[in-house]
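Novice: Got a sequence here, can you build the structure:
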Amino acid sequence: MEICTEHTHQVDHMSVEVAWELLWRSMNIGEEKEVQNLKGIGTEIVRKCGCLPLAIKVTATVLASRDQTENEWNKIFSKINCPQRKLPDDIEEALYLSYNELPHHLKQCFLYCAMYPEDCIMHRDDQPGQLLEETAEEYYYELIHRNLLQPYGTYFDHSSCKMHDLLWQLACYLSKEECFIGDPESLGGQSMSKLRRISVIINKDMLVFPATDKECNKVRTLRRIEQVSQGIDPSLFKKFLYLRVLDLTDSSIQSIPGYIGNLIHLRLLDLDGTEISCLPECIGSLVNLQILNLQRCKALHILPLAITQLRNLRRLGLNETSINQVPEGIGRLELLNDLEGFPIGGGDGNGKTKDGWKLEELERLSQLRRLDMIKLESAIPYSTGSMLTDKKHLKVLNLYCTERTDEPYSEEGVSNIEKIFEQLIPPQNLEDLGIIRFFGRMFPTWFGTTHLASVKYLKLLNCNSCVHLPPIGQLPNLRYLRIEGAAAVTKIGPEFVGYRGANPRSTDVVVAFPKLESLIIENMPNWEERSFVEEEDAAAATATEGGEDGSVEIRKGKAPSPMIKLLPRLKGLALVGCPKLKALPRQLRQEATSLEVLQLIGARCLKVVEDLPFLSETLAIVGCDCLERVSNLPQVRELRVTSCPNLRCVEGLGSLQQLWLDVDMQDISTMWVPGLQEHHRKLHSEDVDVYTWP
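Specialist: This is a model prediction of the structure:
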């Protein structure tokens, strides 16, 4: 479970006053007073946006890029009020303005999004144009910043997104001369000679293109063939000889014909989720191929020898594909920078193929930006130190072991995996680290070193044999932390916070998790200890707070412990599946001053949620059987409760605006909802809005 607010397609119109507030807030300029003198023309602008939230947000991005003067805002208003081109009635002029203000390179990226079906999820790393990966990422995030793409779902790094329906319609309209979406047979006698991009959606047994070979010569992108139940006309691979992008994602195609070797201009071949069981050796003829996606190909177990001939390959996706036979020589693909699902093999093969690659084969891949290594339990300890520390471009690293369901790993296996992980020292430029199904008893010692100084995102998933969490509280740039399935951990103490070993007489303030914004702790069935520091240390740290000026006052006869400050920037916290946790960590009440969202799910022993003065937005509580009281949350705006049968007291929520209750809470809530409403009417002269939470 992740903490985020998912984008929803906002189409409801709002009042002019609320629309004005949304406009200046979306500009990220701080206080309203900075643009208060522009409220008159701003009100006219939001009216021309139809008081539509999406149109207001994209217009706000345009306004924010200009000087905050009445002349500049009048220019924007004039462009919306007197459009220079005729648009369909269902497309807002303000949306076209946001497109028209884009630089040329971003216009092309925006129009390319029309190739995806309406409401489709788009993945950042599957975009063509990977030749300059960092530049491509800049374009992607710039479109998000301009509200032309909306982050989707729970991806903390916004690696997936959607395009709002209205913006998708705009992109389709503007690209209609070169882009076609639908069944090609619906074109009838209409020529395809002008088309450059085709996205096919049909419900027939066989995909057939009625166009002549000559008409297909200008098509550069063919993608999103879906709902095809039988197969694809083999002539497809003969007709479109000049393709740059071929995307067969989730189609039922079972084999790739040898004709594909003729598509020598191909840059991207996406077979994600198809039923293919093998790749032809002629794939080695695709000398310009940069991206080969083979994720979720459940029937594919062997990579062809010819794959090592793809010297321009930059991304190879193998995640969730059970590859058990690979060719030697992956190191020849020296331009590879994205390698997901790199299977490790222990034994030798027949001289040409084997069950997985050795760690040594990573040495020549100096351009790696992302690396996912699987089956690490099969690795043999490396003889000359670490092969990762010198990979100066590596930003994302995920290390997977295979889960055993038949019997536990032997002592020898445990010792071996600990040695392997100890050698996988990441480079200091790493930003995103995931360790999944590690079955060693101790995390590698490099967790407590400077090697993780640049890490922003950290995931520790199903590391069920480690008794203690690693010392990561002092990582200076960590913003997102997810811990899931740490079954052996009963206590989260000072070793996790990372201050143990500091000078015990120091009066300096030690800040733990200084930049952490999102923390998810999930499925920790044995976690009981509720404090992140030892109680005596916590008492010593808090008892020394003395004078009116906030200075530290040392008690007689007591050597001061370091002052511990925890989670100063934490915005979202989720505690999920922690059934033995009886109380929230004390530090949440005193030190999490930026907390906005708190989710408590399956904390069956939790009895009270109280005294959280800084929690400012949402509290969601699900399946907390013993919960009796929620109180003293003065800033919370939204409360969601379900499956809490003993919740008999809710009070001290003076800022509450919305209450969401499941149907099973209707009876028990009658004990406290009237009191909440009465208190709210005294403070705000109106009722709290009460909704049913499905």
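Novice: going forward, measure contacts between C-alpha atoms and count neighbours the same way
Specialist: Fine.
Novice: show me where the stretch 351-500 of the chain has helices.
Specialist: Ranges of helices in the stretch 351-500 of the chain, per DSSP state H, counting those that start in this stretch, are 411-423, 494-497.
Novice: Now tabulate these in CSV and tack on mean neighbour count and distance to Met373.
Specialist: Formatted as CSV, these follow (neighbours: other CA atoms under 10 Å; distance: least, CA to CA, whole Å):
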stretch, mean neighbour count, distance to Met373
helix 411-423, 17, 11
helix 494-497, 20, 26
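Novice: Tell me which of those helices approaches Arg197 most closely.
Specialist: helix 411-423 (45.5 Å; CA to CA).
Novice: quick one more, to check against the first:
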Amino acid sequence: MEEIGNEYFLDLASKSLFEQSSDDKSGFVMHNLVNDLATFVSGQFTFRLGVDYSQKIVDQTRHFSYVRRSRYDNFKKFESLCETSRLHTFLPLKLSPGYNFFLLTKRAPLDHLLPKLRYLRVLSLSHYLNMIELPESIGKIKHLRYLNHFSTGIKRLLDSICKLCNLQTLNLSDCKDLSVLPREMRKLINLRHLDINGTAIKEMPMQLANIYSGASIEELRNLANLRGKLSIVDLRNVVSPTDALKACLKDRKYLEELILEWNAMDANISECQIFVLDNLRPHSHLKSLTINNYGAESLSDWVGHHSFSNIVSLHLENCKNCHNLPPLGQLPSLQDLSVVGFEGVVKVDHKFNGRDSSTVKPFEALTILRFEQMLNWEEWSSFGVENEDGAFPQLEKLYIDNCPKLKGGLPVHLPSLAKFEIYKCPQLVASLPRAPVVCELKLGDCNEVLSKELPTKLRKLVIRGFDALESLPKGRVASNNCLQVLEIREFSEQHERDLVTLCIKIGHCPNFVSFPKGGIRAPDLSFFNVSNYESLRSLPEKMHILLPSLDYIKIINCPRIESFSEGGLPSKVKSMDVKGCDKLFARRAGWGLQKLPSLRYFSVGGKYEDVEFFLEPGLLPFCLTQLHISSFPNMKSLDKKGFQDLTSLQELTLWDNPKLEYIPKEGLPTSLSIIEIYKCPLLRKRWQSKKGKERRKIPDADHILIDNKEFIK
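Specialist: Sure, this is the predicted structure:
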């Protein structure tokens, strides 16, 4: 069935009905014109909530999807589903930017909704954090084929789920609180895909043991249709290489991803490890391979063998005793390669590139390369003077991290390189590769030599931990008209040139006292972030004039800053974070934020022990929609006068205010729709009390969350 579906999809892709996403190469998108055609053809059979504004759900609707634009979903969003009796698909389309989880409020009870959707084939409830268990009625959806519970708070699956005799796919991955499966899982006779990655499940139900986990690794030979991804962990338990051979992985031609992992805590390196790895050779159709915590001195010959022409992703991690790297350059389809924790490797030479060939370039398809924690690696010498073998022609991203003994040998010419990161390589003195299209460069805790000749077309530059660096290379930053993001950490530079950049992040610079006199001219700057400046006394001058496009300001742990820029802040500022700035907060009456007509988000906090009541009247503009108040150790109450002015406030978050006990007598603004409270034990106790005056002061917000649990007034 999977093969047929894959053929259909590839056929549609070949006809350009689907196109590979430029943002995510593992995903596909549909061209706008094709999307319009599909929408027209599907007619009333499909409904996309939040997209198809001109349509409505009718009895003929079979497929329902929705875009999650906020963190909360309530019953109002789904009540229109009552108009159809034969829905087949219930599917969230995508995640809203900035949100990693969502909440399905108790006003959207699944036990009322699911019985009306008994013809469902596809049901996805992914990323709902407060989805602790499915209702009993799930067992009545007999036609269900696909159930997605990815990254939910589910703690147990009811036995009724075992009544879903047509279920083919059950995704429980990243359900961290799920520790056991129902006993009657054997009744799911059509189940083909079960994903329990990231769960607390340690063993399968007894009836499934001979199918899924097995008494030994040789039981895998019974899974003739094994496909997709296979992860075998704790391989130290395989004491006989013969058992590994009997697993017959070489015959599993539909297996696409294989993870082989030994125990990192095992101090005893078994001599049979290399023979076990030899006998776990997979089929050459494999696309992704990960080997972790392997303890022998060399990898098996099949790792990197040119017959594995379909390998796209290869991750070799924590093989600490290996002295050499396999000839990986001869894998023609390899795109993503990670080499991590090979502490025995001292030199990477031409053998890494693979067979000598006049027609095949080493690593001809590789786009991402990572070397990390190579603690004894000294030399990378697999290149000629001018890269005459043409290695890495497609390499786009190169990461070298924590290789403290590496001295030289970087590639000379990388024509496709766009992003380059080097961290914790203090002895590396080689010149940066010639990379005509590189746009992002990050250097941290490295030798000053690397910063001498920065590329001129960078869009993002990050420099950290250059203890010996006195200034940025002359003219390189100021004259770069492409630079959009400049981030400097642990540095004492005071730059006097104009910057053409969209983002400045500067932090952890204890000796930085002031910005250049006269200010910083950056007309396109939109994000300004200064953090952990112990000595900085003021912000740049004339910010309202020289930074006209600024819309986000973040000032964190700068205790000596006393005021904002003279003349005020730019009028386009939309978001602000002010935390750990003692002197600045003490002079908050002079902030002048009420003059900012665009300010929508404001976050304030930082161990101000003398504050018992907050917020003062007139401190914030009436146009503010989101307010975050955190880490006030002695604050007892919110000031009613300050909140009465915030007539547009929609979201209020109170975080880590241990003595906060009261809210204003007149209550909070009626415009509030979302209230989130974390680590405010006294306020939580009052609000959760079944009796008491405080409960009557709680506003009628759509969503109230207390310590990640929904609160019903």
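Novice: After superposition, what is the TM-score?
Specialist: The TM-score (TM-score structural alignment, normalised by the length of structure 1) is 0.58; 485 aligned residues with a CA RMSD of 4.8 Å.
Novice: what's the spacing between the corresponding residue of structure 2 for Leu268 of structure 1 and Leu110 of structure 2?
Specialist: By TM-score structural alignment, Leu268 of structure 1 lines up with Tyr146 in structure 2. For Tyr146 of structure 2, the distance to Leu110 of structure 2 equals 17 Å [CA to CA, to the nearest Å].
Novice: just Ile196 of structure 2 next, same as before
Specialist: In terms of CA to CA, Ile196 of structure 2 sits 23 Å off from Leu110 of structure 2.
Novice: do Cys319 of structure 2 as well
Specialist: Distance from Cys319 of structure 2 to Leu110 of structure 2, by CA to CA: 48 Å.
Novice: okay, these two: which has more neighbours?
Specialist: Each of Cys319 of structure 2 and Leu110 has its neighbours counted (other CA atoms under 10 Å); Cys319 has more, 25 against 19.
Novice: which ones are touching the more buried one?
Specialist: Counting by CA atoms under 8 Å, 6 or more residues apart in numbering, Cys319 of structure 2 touches 292-296, 340-343.
Novice: Just confirm Tyr119 of structure 2 contacts Gly139, I think it does.
Specialist: No. Counting by CA atoms under 8 Å, Tyr119 of structure 2 sits too far from Gly139 to count as a contact (11.8 Å).
Novice: Around Ser231 of structure 2, count how many other residues there are.
Specialist: 12.
Novice: which residue in structure 1 lines up with it?
Specialist: Per TM-score structural alignment, Ser231 of structure 2 is aligned with Asp372.
Novice: Equivalent analysis for Leu120 of structure 2, please.
Specialist: Using TM-score structural alignment, Leu120 of structure 2 lines up with Leu243 in structure 1.
Novice: Assign its match to helix, strand or coil.
Specialist: Three-state assignment for Leu243 of structure 1 (DSSP: H, G, I helix; E, B strand; the rest coil): coil.
Novice: tally of neighbours for it?
Specialist: Look at Leu243 of structure 1: counted by other CA under 10 Å, it has 24 neighbours.
Novice: what separates the residue nearest to it when sequence neighbours are not counted from Phe209 of structure 1, distance-wise?
Specialist: Nearest residue to Leu243 of structure 1, sequence neighbours excluded (CA to CA, 6 or more residues apart in numbering): Arg220, at 4.3 Å. In this view, Arg220 of structure 1 and Phe209 of structure 1 are 15 Å apart by CA to CA.
Novice: Neighbour count: the two, which is higher?
Specialist: Between Arg220 of structure 1 and Phe209, Arg220 has the larger neighbour count (other CA under 10 Å), namely 19 against 16.
Novice: which residue in structure 2 lines up with the more buried one?
Specialist: In structure 2, the residue paired with Arg220 of structure 1 is His88, using TM-score structural alignment.
Novice: cool, and Ile621 of structure 1?
Specialist: Checking TM-score structural alignment: Ile621 of structure 1 goes with Lys442.
Novice: quick one: contacts for its match?
Specialist: Neighbouring residues of Lys442 of structure 2 by CA under 8 Å, 6+ apart: 420-423, 461-463.
Novice: again, only using 10 Å
Specialist: By CA atoms under 10 Å, 6 or more residues apart in numbering, the residues touching Lys442 of structure 2 are 399, 419-423, 460-464, 487.
Novice: Among those, list the two that are farthest apart in space.
Specialist: Taking CA to CA, no two of these sit farther apart than Tyr399 and Glu487, at 17.9 Å.
Novice: measure stretch 473-486 of structure 1 end to end?
Specialist: Stretch 473-486 of structure 1 has an end-to-end distance of 17 Å (criterion: CA to CA).
Novice: That's all I had, so thanks and see you.
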